[in-house]
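[1] everything below, folded, please.
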Amino acid sequence: MENTGLTAYKKAQERVRRIKGFYKHLTAYLIVNTIIVIEGLRGIGILEMKMNDLDPAFLEWLFWNVLAVPVLWGIGLLFHGLRVFGPQMKFVKEWEENQIRRWMEKEEGPRWQ
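    Reported below is the predicted structural model:
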């Protein structure tokens, strides 16, 4: 009996550690990417003002590279969040059960309630 409680405690402790790791990742994402976007766009603006003979294609490339970092990192963050919260998302499970029940009622009548 005591071993079961210890196992449950260890599982809960690991879950909290994973959630905490996700929130640290989210915080780093927000701070770093805010700085990258603000400073990157400001830098592009300075380049446009100071250098008249700058190739517009280079500026466009630079602009998309500034935006690519938050987008790509955001995709990684999304997968991290799905790994941490995915299987335990209660509303998804409830939605699935409601859909199954609804389709079964359509196919075989209201006896599945």
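[2] from here on, contacts and neighbour counts on C-alpha atoms
    Noted.
[3] what's the separation between the spatially most central residue of the chain and residue 63?
    The central residue of the chain, meaning the one whose C-alpha is nearest the mean C-alpha position (Cα atoms, centre = their mean), is residue 78 at 2.3 Å. For residue 78, the distance to residue 63 (Cα to Cα, to the nearest Å) stands at 23 Å.
[4] another for comparison:
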Amino acid sequence: MKNKSSMELTSESEKYIKAQQRVTEIKQFYKHLVLYILVNLFFIGRRIYKDIKYGDSFVEAFFDMDNYHFFFWWGIGLLIHAFNVFGKENLFSKNWEERKVKEYMDKN
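    Sure, this is the predicted structure:
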């Protein structure tokens, strides 16, 4: 039979592993978000520049929806990724509110 100390240690190490996995998931999402922003700014900027070079005004090039297709479709993938990472917490549920209150109380 395991003693109480051994069970607590196992429980604490399991909590640590789960917390570490959660942090890794969040970190991967933020890396995905940064990559999304940088790559899309580059490609959208390049497309706008090309449109201007071929005779469109800046306003016409900026509001040309063809320049944003890649941005839109990858954005849907990013939203799905965000839901997979943050949707697990059942945002705005009573449990979430209690955790956030406790988190802010612990900080102060």
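[5] contacts only, for the residue nearest to the centre of the first structure.
    Shown in contact with residue 78 of the first structure (Cα atoms under 8 Å, 6 or more residues apart in numbering): no residues.
[6] which elements pack onto the helix ranked longest in the second structure?
    In terms of residue count, the longest helix belonging to the second structure (DSSP state H) is helix 4-53. If you count contacts as 3 or more Cα pairs under 8 Å, 6 or more residues apart in numbering; DSSP states H and E, helix 4-53 of the second structure packs onto helix 58-62, helix 69-86.
[7] format those as JSON lines; extra columns: distance to residue 4 of the second structure.
    Below are these laid out as JSON lines (distance: least, Cα to Cα, whole Å):
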{"stretch": "helix 58-62", "distance to residue 4 of the second structure": "65"}
{"stretch": "helix 69-86", "distance to residue 4 of the second structure": "34"}
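[8] relative to residue 17 of the second structure, which of the ones you listed is closest?
    Between residue 17 of the second structure and those, the shortest gap by Cα to Cα is with helix 69-86, which sits at 16.5 Å.
[9] relative to the first structure, what is the average displacement of the closest one?
    Between helix 69-86 of the second structure and its aligned partner residues in the first structure, the average distance after superposition works out to 0.4 Å, using mean Cα distance after the TM-score superposition for the first structure.
[10] can you list the buried residues in whatever helix or strand comes next after that helix?
    The element immediately downstream of helix 69-86 of the second structure (helix or strand, assigned by DSSP states H and E) is helix 94-107. Taking 16 or more other Cα atoms under 10 Å as the basis for neighbour counts, none of the residues of helix 94-107 of the second structure comes out buried.
[11] who touches helix 94-107 of the second structure?
    The contact list for helix 94-107 of the second structure, computed with Cα under 8 Å, 6+ apart, reads 89-90.
[12] identify the residue of the second structure aligned to residue 18 of the first structure.
    In the second structure, the position corresponding to residue 18 of the first structure is occupied by residue 25, as judged by TM-score structural alignment.
[13] now its match: how far from residue 46 of the second structure?
    Residue 25 of the second structure sits 32 Å away from residue 46 of the second structure, going by Cα to Cα.
[14] who has more neighbours, these two?
    residue 25 (16 against 13; other Cα atoms under 10 Å).
[15] circling back to that earlier point, which of the helices and strands packed on helix 4-53 of the second structure is buried the deepest?
    Counting by mean count of other Cα atoms under 10 Å, helix 58-62 has the highest mean neighbour count of these, with a mean of 16.
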